[in-house]
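**Q** next input, structure requested:
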Amino acid sequence: MNFAFVSGSVALDLVGTVQSRRDDPLDLLTTSADLSEWTASSGVLDDPATATRADLAAAVRLREAVYRLMLASAEHAPYAPEDCAAVNRAAAPNPVRTELRPDGTVRRQGTVGAVLSTVARDAIQLMTETPELVKECAAPRCTRLYVDRSHRGSRRWCDMTRCGNRAKAALYRSRHA
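**A** Next comes the predicted model:
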């Protein structure tokens, strides 16, 4: 699986495991092996955690709750209590354990539950501290949410090498047609 980590938030990167939500949704987390791979690829853990079907179900519940909460936040709408409960449940266990080593490196260890706790805590922090920075990609088919930390707050695409480049190429083609 080829996961993209371009959102500027591990919580939003988890949300991004569903592509093209409005048109033709593609879920990248369909098996527990996919979730194990995501935990390793995300950089939250140094080594992949072995996920179970129950872990996958919990990850999908968290992902969808975070997505709905982020949309509600952007629209200044109240949060659905069941979505808050799902995020709070995921945040409750201990997060990933980090350990500073004498050589200056950091070791990250934990279970899938610890990863989901870390993701949920990241979502809570984002929604409570800087919700105005969360945006949706301007590409027509992309539904990825990202944190806009650009100097002017004018970032339009989740990733310049993907959506931004396609949009600029399409604009160029339309101007020179």
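
**Q** drop to CA atoms for contacts and neighbour counts, all remaining ones
**A** Will do.

**Q** which residues in the protein form strands?
**A** Assigned by DSSP state E, the strands in the chain fall at 18-19, 26-27, 97-100, 106-109, 134-136, 145-147.

**Q** sequence B follows; please return its structure for comparison with A:
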Amino acid sequence: MTPSSPPSKPEETRDGFRFRGGRLALDLPATLAGRVSGQHRDALAAPGDLDRWLVAAGLSTEGLTDGASGASVEDLLAARALREALYALALARAEGRPPPEAPREALNAFAAQPAAAPWLDASGRARLTGDARALLTSVARDAVLLLGGPEGERIRQCQGPTCAILFLDTSRKGDRRWCSMSACGNRAKVAAFRGREKS
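**A** Below you'll find the predicted structure:
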């Protein structure tokens, strides 16, 4: 398992968290809702929320890995800082701008920390082992490869009027507009239909 591989559950929403980005480096920024409206709702409000996100993301099986302690307040603050650095960098990439310096330096510093180790368990499944910080470092390292690699050209921001979710456009034509067809895409279709009915 790597941070870029999807968890076994394909649902877009798991344990209250949105996973529409196609990469965990784009899903972590989605834990802060209300970016467009300015009425922020932080899904990472407490250390236990970070543990839950790590499980929902498929990085941890029970919020704890091989006896490692759960997330601390310091881990939570680090996760929020990483989240904001990832959002700033991915948004810049989506808009064709150079990476902003402070978020770039923050990401590089995070990615330089010790990361979670891959582990083959007794059932033959691959997973990551480490504490919350090490698991987040694995996400940061994958983010460096995403943002600095060719796939970075396919980072998009959802065109939903109230949505700020960033996603990796894996469509053949590279013209995906919505973070999710069942959410923002459907709302746009309904709005367009109603607009045609009125006219």
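
**Q** ok, back up a step: could the strands of structure 1 go into JSON lines alongside distance to Cys163 of structure 1 and mean neighbour count?
**A** As requested, those are exported to JSON lines (distance: least, C-alpha to C-alpha, whole Å; neighbours: other C-alpha atoms under 10 Å):
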{"stretch": "strand 18-19", "distance to Cys163 of structure 1": "12", "mean neighbour count": "18"}
{"stretch": "strand 26-27", "distance to Cys163 of structure 1": "16", "mean neighbour count": "12"}
{"stretch": "strand 97-100", "distance to Cys163 of structure 1": "34", "mean neighbour count": "13"}
{"stretch": "strand 106-109", "distance to Cys163 of structure 1": "31", "mean neighbour count": "15"}
{"stretch": "strand 134-136", "distance to Cys163 of structure 1": "12", "mean neighbour count": "21"}
{"stretch": "strand 145-147", "distance to Cys163 of structure 1": "12", "mean neighbour count": "24"}
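
**Q** so what's the gap between the helix ranked longest in structure 1 and the chain middle?
**A** The longest helix of structure 1 (DSSP state H) is helix 53-74. How far helix 53-74 of structure 1 lies from its chain's middle: 10 Å, per C-alpha atoms, centre = their mean, to the nearest Å.

**Q** residues in contact with it?
**A** Helix 53-74 of structure 1 is contacted from outside by 11-12, 14-15, 29-32, 35, 78-80, 83-84, 86-87, 90, 112-113, 116, 120, 123, 127, 131-132, 134-135, using C-alpha atoms under 8 Å, 6 or more residues apart in numbering.

**Q** circling back: now the strands of structure 1 as JSON lines including distance to Arg61 of structure 1?
**A** JSON lines is the format used below for the strands of structure 1 (distance: least, C-alpha to C-alpha, whole Å):
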{"stretch": "strand 18-19", "distance to Arg61 of structure 1": "13"}
{"stretch": "strand 26-27", "distance to Arg61 of structure 1": "13"}
{"stretch": "strand 97-100", "distance to Arg61 of structure 1": "23"}
{"stretch": "strand 106-109", "distance to Arg61 of structure 1": "23"}
{"stretch": "strand 134-136", "distance to Arg61 of structure 1": "20"}
{"stretch": "strand 145-147", "distance to Arg61 of structure 1": "17"}
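
**Q** relative to Ser42 of structure 1, which of those is closest?
**A** strand 106-109 (11.7 Å; C-alpha to C-alpha).

**Q** superposed on structure 2, what's the mean shift for that closest one?
**A** Mean deviation of strand 106-109 of structure 1 relative to structure 2 after superposition (mean C-alpha distance after the TM-score superposition for structure 1): 2.3 Å.

**Q** what sits against Tyr98 of structure 1?
**A** Tyr isn't right for residue 98 of structure 1; it's Thr. With C-alpha under 8 Å, 6+ apart, Thr98 of structure 1 has these contacts: Val106, Arg107, Arg108, Gln109.

**Q** which contacts among those residues does structure 2 share?
**A** Mapped onto structure 2 and checked by both residues aligned by TM-score structural alignment, their matches' C-alpha atoms under 8 Å, those keep the contacts Val106, Arg107, Arg108, Gln109.

**Q** which of the residues you listed sits closest to Val6 of structure 1?
**A** Nearest member of those to Val6 of structure 1, counting by C-alpha to C-alpha, is Arg108, at 20.5 Å.

**Q** what's the closest non-adjacent residue to the residue mapped onto the closest one from structure 2?
**A** Residue pairing (TM-score structural alignment): Arg108 of structure 1 is matched to Leu128 of structure 2. By the measure of C-alpha to C-alpha, 6 or more residues apart in numbering, the closest residue to Leu128 of structure 2 outside its immediate chain neighbours is Pro118, 4.5 Å from it.

**Q** distance of the spatially most central residue of structure 2 relative to Ala192 of structure 2?
**A** Nearest to the geometric centre of structure 2 sits Asp27, at 1.6 Å (C-alpha atoms, centre = their mean). Distance from Asp27 of structure 2 to Ala192 of structure 2, counting by C-alpha to C-alpha, to the nearest Å: 28 Å.

**Q** pretty sure the match of Arg108 of structure 1 contacts Ala115?
**A** No: in this structure, Leu128 of structure 2 is not within contact of Ala115 by C-alpha atoms under 8 Å, at 9.3 Å.
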